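Trainee: generate coordinates for the sequence data below:
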Amino acid sequence: MTGRSEIRSTCPYCGVGCGVLLSPEGEGGLAVRGDPEHPANRGRLCSKGLALGETVGDDGRLLAPQVDGAPAGWDDALDLVARRFSETIEAHGPDSVAFYVSGQLLTEDYYVANKLMKGFIGSGNIDTNSRLCMASTVAGQKRAFGTDTVPGTYDDLEEADLVVLVGSNLAWCHPVLYQRLVAARKARGTKVVVVDPRRTATCDIADLHLRIRPGTDVALFNGLLLHLWEVGALDEQFVRTHTEGFEAALSRASGSDPAATGLTRPELAEFFSLFARTERAVTVFSQGVNQSSQGTDKVNAILNCHLATGRIGKPGMGPFSVTGQPNAMGGRETGGLANMLAAHLDIEDARHRSVVRDFWAAPRLTETAGLKAVDIFRAAGDGRIKALWIACTNPAVSMPGADEVAAAIRACEFVVVSDMFADTDTARLADVVLPATGWGEKDGTVTNSDRTISRQRAALAAPGQARPDWAIFADVARRMGWADAFDYCKPAEVFREHAALSGLAGALGRDFDISALADISDGDYDALAPARWPLSATRTGGRFFGDGAFFTPSGRARFVAVEQGDFAALRSPRFPYRLNTGRNRDQWHTMTRTALAARLSRHLAEPYLQIHPGDAARLGLAPADLAEVSGPDGGRAILRVLVSADVAEGAPFAPFHWTGETAAAARIGPLISAATDPVSGQPESKGAVVAISKFPAAWHGFAVSAAPLTPEARYWARVRSETGWRAELADTEEVTDWTGYARALFGLTGDPQIVTDAARSEIRLAFRDGDRLAAALFIAPGPVSVARDFVVGRIGEPGEDLLAARPGAGRIDPGPTVCSCMNVGRNTILAAAADLGADLKGVCAATGAGTNCGSCRPEIADLIQRFVPREAAE
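Mentor: Have a look, this model is predicted:
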């Protein structure tokens, strides 16, 4: 701790694993700032991290167990769970049950759940939503290195002379790492290459942006491997002494045509030459590589190039996978994936199974891998899985084929959900819902993308009857008859056992070994500082593979021969567009946490489809129209149109955050097919084929309210605002009674103030609370033109003209939010630019925009360049 009232913890969002300092403020409040002593972020936080204090509290929380929708006591609920699982196993065998867990669980939660399923129930049927984000990296690293080992550290970004970002919008998805790279670029002139079909905010710092055809990463890196061989840029001694399979990989690469990427010869030549001549090179890859039916081959194509040049495990050199979840690494360490044992041990290895079986005193340790995520829900749908436990995740929204997944959950005989909330799309389908603690209340450890283990510490009391996930799993295990093996009273006990098992794995020659912590006291566990594994008697932290020692049977790294798949075959005349999916800058997963912070919804408040101008013109779509997107499996979404040349023709983009709670028809999961990588089982989330048409709206609406509102329309999207709630609306059916519609929307009685503009067919309605604005609805035949943030700010304010759509004289409208960290609007930025000119640094300094995490600076620069007709911004 750095102060008497501050608690050192870790952010619950992406895999960067930023340290935070928490100060409870009474009545459930929490002040949050970056921890300057944490090695991942050194005090920096992104917009989401800064807003963490606004996402805690009891609002909407599940405060007691529910059975069949009715409140129940813990004993009754857990007795039921234990009995139904035991009866199902007795009648149908251990493979008739499954757990689906989450990269947002702590390591201790993961460990207990995995031990229960694999060691005592005796099935491999436990998988995690990390399967959706980094399973291809796991598979690729195991093929090449013999283990799922991240070779380098974040420091390599600051020691490299070249950083290649592949399928990684670092500026939005890992903003703190982006800032570290920006600083390194300024300090040492680091060159940056971005490989991405879409022009993202990260391209603002790119010396070269390679807009490859979607899905053609293997062709690109096979071409690079061949070029490295042709120009003599290989580390021949490293290849000869420490690797195997090079000739086969090179032969397969020679059959690839880099032109399949759609890049020009000069672009390819520039990239190949830059990589070949730059020894200190790091390749950062993320979901654009992993989320593919050829994701594992993409990973190995990248690894092949680093192995061929010996650029691995040394300062400023190596392949680097950045994970999307806060504890995806911890899940991998504990065996949270269906095809792994704890401590990076292998289910297929009899010696490994024997070690784990003896250590756990497991009565029936599984001998085979279990069902992966997609297959778990298929099995639930067809009756093979008869009891399913889902913890800390929302697969009815986030899984590919989400409609089929929801139907499978509904069809399963017995479903348990552990969550903070009972109103998620998934929890509503469960027989039993158990209240779990969340970030700020949980106590345990997480591991970030560069193998750094950090503590998450409780700063707030658990609300109601909420309990930690590890304790819930352990309590059910005891009720199922395994009391001695699950006799945990605190997370430190679980952690010690986890660390002790890792020591046995280390003795078998595995990479994951934190046995130095096996005897950690409760007090030292409470005070544990961030530390990078391995942590053993012989080794602490550092990089892997710089010495040429790998974890394969031969001790050599394996080149993997890969070839480019035919992604053009996925499209058809009926579904001619390839949909790319991803994240928004200020939102997280399915928004169960980030949607609680109003400021995080101000930047992009609606689900949207980013589409190329050429595609939009052919489809008759104008900016701010609504588009209906449909997939071959029947999935449909209605999204706001954002016309932009940042995406390629034929390759639109949509974020995946919206759920049935936040929008009427914006779930992207139903559009994603269940096609998976044959090695990793990871779904093809970046390559859904879709059709697009204009949504024939008869009217559009914008609503604001002090109280929650209940939209009724084919299209709606609602978010919290600083003054209550706001929503966008549209429908194909005309409304004849707008007063009645507005009363139902807002849950209000009485007569609203109404203003009608017959010439424009526009209607405005406002409800008063005394002399103050309580709610307002703006209706137009096309997209509603109002100063939205200004209107939102009028809620609760007095005034005669309650229906003003824009500020009048003497009022300032900051405009749509650009910088969520500092809450700076578009108009404020443009006003500063009008005074200062195209001076990005000056505008940022004057307004505060872009001065924290910096992920909005590309947007600020673009605004200045488009609206200030002077020399380009710096």
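Trainee: C-alpha only now, for contacts and for neighbours.
Mentor: OK.
Trainee: stretch 165-175 spans what distance, first to last residue?
Mentor: End-to-end distance for stretch 165-175, by Cα to Cα, to the nearest Å: 14 Å.
Trainee: which residues does it contact?
Mentor: Outside stretch 165-175, the residues within contact range by Cα atoms under 8 Å, 6 or more residues apart in numbering are 14-16, 46, 177-179, 192-196, 200-202, 283-289, 324, 583-586, 853-855.
Trainee: go on, stretch 790-802?
Mentor: So stretch 790-802 is in contact with 704-706, 721-724, 726, 766, 771-775, 804-807, 813-815, going by Cα under 8 Å, 6+ apart.
Trainee: what about residue 160, distance to residue 283?
Mentor: Residue 160 is 10 Å from residue 283, by Cα to Cα.
Trainee: which of the two has more neighbours?
Mentor: residue 160 (26 against 23; other Cα atoms under 10 Å).
Trainee: ok, and the closest non-adjacent residue to the more buried one?
Mentor: Nearest non-adjacent residue to residue 160, counting by Cα to Cα, 6 or more residues apart in numbering: residue 316, 3.9 Å away.
Trainee: from residue 256, how far out is that neighbour?
Mentor: 29 Å.
Trainee: neighbour-wise, which of those two wins?
Mentor: Taking neighbours as other Cα under 10 Å, residue 316 and residue 256 compare with residue 316 leading, 23 against 19.
Trainee: one more, for comparison:
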Amino acid sequence: MNIHAPEAPSAPTATTCPYCGVGCGVLAQPDRMGGATVAGDPDHPSNFGRLCSKGSALGETLSLDGRLLHPEVDGRRVAWDAALDAVAKGFRQTLETYGPKAIAIYLSGQLLTEDYYAANKLFKGFLGSANVDTNSRLCMSSSVAGHKRAFGSDTVPGTYRDLETADLLVLVGSNAAWCHPVLYQRMLAARASRGTRIMVVDPRRTATAEEADLYLAVRGGSDVALFSGLLVALADSGRIDGAFVAANTHGFEEALARARQIAPNAEATARACGLPAAEVEAFFEAYRTTERVVTLYSQGVNQSTAGVDKVNAILNVHLATGRIGREGMGPFSLTGQPNAMGGREVGGLANQLAAHMGFDVESVEKVRRFWGAPRMARAEGLKAVEMFQAIARGEIRALWVMGTNPAASLPRADAVARALGRLDHFVVSENMASTDTLTAGAKIRLPAAAWGEKDGTVTNSERRISRQRAFLASPGQVRPDWWAIAQVAKRLGHGEAFGWRTVSEVFREHAALSAFENEGTRDFDIGALSGLDTQDYDRLQPIQWPARRGTARAERRFFAQGGFFTPDGRARLVAVERPSAPASEPDLPYRLNTGRIRDQWHTMTRTGKSPRLSSHIAEPFLEIGARDADAERLVDGGFARVSTAHGDAVLRVRVVAGGGDKTLFAPIHWTGETSSNGRVGALVHALFDPISGQPDAKATPARVTPVAFARQGFALTRGAFGPLPDGAWWARAAVPDGNGLLFALDGEPDLETVLPDLEPDDEIVSLADPGRGAFRAAVFRAGVLQACLFVGTDRPESAWSFLRGRLGQALPEGQVRSLLLAGRASDGAPCGSLVCACHGVPKGVIEGAIAGGAADAAEVGAATKAGTNCGSCLPEIRKMLAVARATPAMA
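Mentor: Prediction:
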């Protein structure tokens, strides 16, 4: 008899999270069923084992449902050779007919550095086109431009450890509690352990603002005025570091004079920012009396027509006070995407060359010689918004999109989708079989590797390079993006220059270029990594750049003793422009601000697969202040149409306290794939910063009107959905063991139409109450819940939150009867939306803990585990505690 010992489980793979720029380390263990269990890597210096809700749910996003697994040309499945031949033929014909200005490639901060490098090398060095841009243009390019104006280079001076050693953290236009939650928990830990104060500057009262020691609800667009006023206040109180300014900067007097014109004192600053003077004084006093200050900023600063000036107004303050490059102090740009930084390192923006070089004659020649490039681009290309405008005009005729969804995410997204349909040659490298961009007319579709299948590197917000390793086999005919680029390059006659056999060879070339003729004159230098063999590359541990040959590998800050990357080694303080008031548009009296929510990412092609992440906020929504909602006759939980000059969307209304300032907020995540009318990108105007080219996604003129539907409801099924009646509003949501659809309509949904997968032997239990406009049906197959359809005049939140987790289960007869009669569970099971996505804790469980005596967030966490991982749900838990405390007092 043969006795086989059980196969030992393989060790988990150390990789990196594919979401925000924090760059958290992840340990992934394949589950032998196509998925994986995921945990934080305790040895990774970015997160020390913590993961946010999105990172914790990565294992739920790995299914092959909806994946693009084979190359397609004109809707037909083809072999890779045929697809690559077609890609090369289209670009060759366009180049021969129209020249290099007629071709472009649009990339993504989701790509790995090696993918980015290959794309830039081919287009800028061998095809002669600098029309190479990225969706990072939409989130970080104003920071890049501000850095380059001030420092001479795109350098982030500090490190994450500064957030733990600072005495004052100022977050400007950053909802870090939701968008960078693991990093935000490090900030909160510093406050708890050493008393670090946290101040938030933001027009919107976000979850981060809720936690602040001081919250400045500035008027939108007034950041330049606030930091100009701060510079004046620091100068008038003797807090300028004269020695540092004299030895290491230019432009201080001019910058201060301009600041005095913009905001000469605290009172003028308060008026410009729409703030009480006492709050401005408190903010100024904190900066005056605290040496260790870190100012963190993100999209609220960058996504503006004055984004670069906002960045430089912040940098001016730190340069003038010498608070830069030393422990616990400095400006810090919080990167939005996992590899926005890596893309910048290899020239992923149209105004950059690789290795942080620009389009000056010397740099162009240097890169040309290193690459042996036969057709080197010698001038900047078109930035994202201008690129797609050129497509619309017919000036760009051939486009390759890799790893992004511009028909949903770019400003004026409907116009972008129409423009894509005009292209002669349109190639998309994509994970998913259907996206808004693919349906806009992609003729060639290449199946790209997804997270878990990819192999390469990414760079996070503190300049730390980490490996993203494959732990799943590539399904179907999926291939890496760098490989596809190299194969097309070979077909265009450049095989020798793109003869990489492994991703490590691409990385070594990228590292070697960073050190090429670089005697300390460029900030980005990882020459020490250019000699890694394949095994060393595979074992590469997280490392911060610079990593120059012959130097010790250690944490590094920049600029404490000057040494800026300008021709004379001095930083530039910039005389920023006076902010201009937005033009008055009586028919569009509101300003629409767009952004992210806690548990979703970009256009949801990955996070939208996770039932856990869809349980917190399942529908596209509009946030509006209570006074504005009253004025517009909008009610919480109702619907509103938001209209701009470019499009409209119908969104679920979420009324928040305050308001009256004519501002709106809507999330960016829903697309034509996941909602009937929730594409917020279609509403955003195409205005952008004239220096950075970054679009203004925070202040599109808009109007808002109520929308009424006769009925609301939801459908759940383990199968597929059929159509709803014409004019219905709907949003798709992932649910455990099936699919969910929330809807509102005026007509009557037909059970067999909405749920087309019913079988003859299914048991259907239903209740119809025409007088109350209610219909409820549950479909059982072999005794388990297969599908259900609930319709009524009110929003059936209780039934939705209970039943979404019951598909595939056998429900007791009493429970079914109660659901059909009352629309809720009979056993008192706690439900409601998920508050803590990390541990799957719904609102009802937390309410039960509070009712049971939990007096603060720590006690709620001890009782339920809610808030004990990434902490992004803590503001919501504290709100629930405050409501519970206030309720008895009002009784």
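Trainee: please state their TM-score.
Mentor: The TM-score (TM-score structural alignment, normalised by the length of structure 1) is 0.97; 864 aligned residues with a Cα RMSD of 1.7 Å.
Trainee: report the buried members of the contacts of stretch 790-802 of structure 1.
Mentor: 704-706, 721, 723-724, 726, 766, 772-775, 805-806, 813-815 (16 or more other Cα atoms under 10 Å).
Trainee: just the ones in strands from those residues, please.
Mentor: Among those, DSSP state E puts 704-705, 721, 724, 726, 766, 772-775 in strands.
Trainee: how about those residues in CSV, adding distance to residue 632 of structure 1?
Mentor: Shown next, in CSV, are those (distance: Cα to Cα, whole Å):
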residue, distance to residue 632 of structure 1
704, 36
705, 38
721, 36
724, 38
726, 33
766, 43
772, 49
773, 46
774, 44
775, 40
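Trainee: what does the longest helix along structure 1 correspond to over in structure 2?
Mentor: The residue-count maximum for a helix in structure 1 (DSSP state H) belongs to helix 74-92. Under TM-score structural alignment, helix 74-92 of structure 1 corresponds to residues 80-98 of structure 2.
Trainee: buried set for the matching stretch?
Mentor: Applying 16+ other Cα under 10 Å to stretch 80-98 of structure 2 flags 80, 83-84, 86-92, 94-95 as buried.
Trainee: likewise for stretch 536-543 of structure 1?
Mentor: Within stretch 536-543 of structure 1, the residues that qualify as buried are 536, 541-543, counting by 16+ other Cα under 10 Å.
Trainee: what does stretch 870-882 of structure 2 give?
Mentor: 870-878, 880-881.
Trainee: which residues in structure 1 does it match up with?
Mentor: So stretch 870-882 of structure 2 is aligned with residues 853-865, judged by TM-score structural alignment.
Trainee: what do you get for stretch 130-139 of structure 2?
Mentor: Under TM-score structural alignment, the match for stretch 130-139 of structure 2 is residues 124-133.
Trainee: just how off-centre is the matching stretch within its chain?
Mentor: The chain centroid and the centroid of stretch 124-133 of structure 1 are separated by 14 Å under Cα atoms, centre = their mean, to the nearest Å.
Trainee: on that earlier part again, turn the buried residues of stretch 80-98 of structure 2 into CSV, including distance to residue 323 of structure 2.
Mentor: Output for the buried residues of stretch 80-98 of structure 2, formatted as CSV (distance: Cα to Cα, whole Å):
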residue, distance to residue 323 of structure 2
80, 54
83, 54
84, 52
86, 54
87, 51
88, 51
89, 54
90, 52
91, 49
92, 52
94, 51
95, 50
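Trainee: how about residue 157 of structure 2, nearest residue that isn't a chain neighbour?
Mentor: Nearest to residue 157 of structure 2 is residue 558, by Cα to Cα, 6+ apart, at 4.6 Å.
Trainee: mind listing what that neighbour touches?
Mentor: 155-158, 324-325.
Trainee: that older thread, which one of the buried residues of stretch 536-543 of structure 1 sits closest to residue 235 of structure 1?
Mentor: Of all the buried residues of stretch 536-543 of structure 1, residue 235 of structure 1 sits closest to residue 543, with 19.1 Å by Cα to Cα.
Trainee: ok, that closest one to residue 475 of structure 1 distance?
Mentor: Distance from residue 543 of structure 1 to residue 475 of structure 1, by Cα to Cα: 39 Å.
Trainee: what ranges do the strands span in the stretch 601-750 of structure 2?
Mentor: 621-625, 639-643, 648-656, 663-667, 700-707, 711-717, 729-735, 738-745 (DSSP state E, counting those that start in this stretch).
Trainee: how about the ones you listed, which one is nearest residue 250 of structure 2?
Mentor: Ranked by Cα to Cα, the member of these that lies closest to residue 250 of structure 2 is strand 700-707, at 36.0 Å.
Trainee: am I right that residue 11 of structure 2 is in a helix?
Mentor: No: counting by DSSP: H, G, I helix; E, B strand; the rest coil, residue 11 of structure 2 is not part of a helix but coil.
Trainee: for the aligned residue in structure 1 for it, grab the count of nearby residues.
Mentor: Aligned by TM-score structural alignment, residue 11 of structure 2 pairs with residue 5 of structure 1. The local packing of residue 5 of structure 1 (other Cα under 10 Å) involves 12 other residues.
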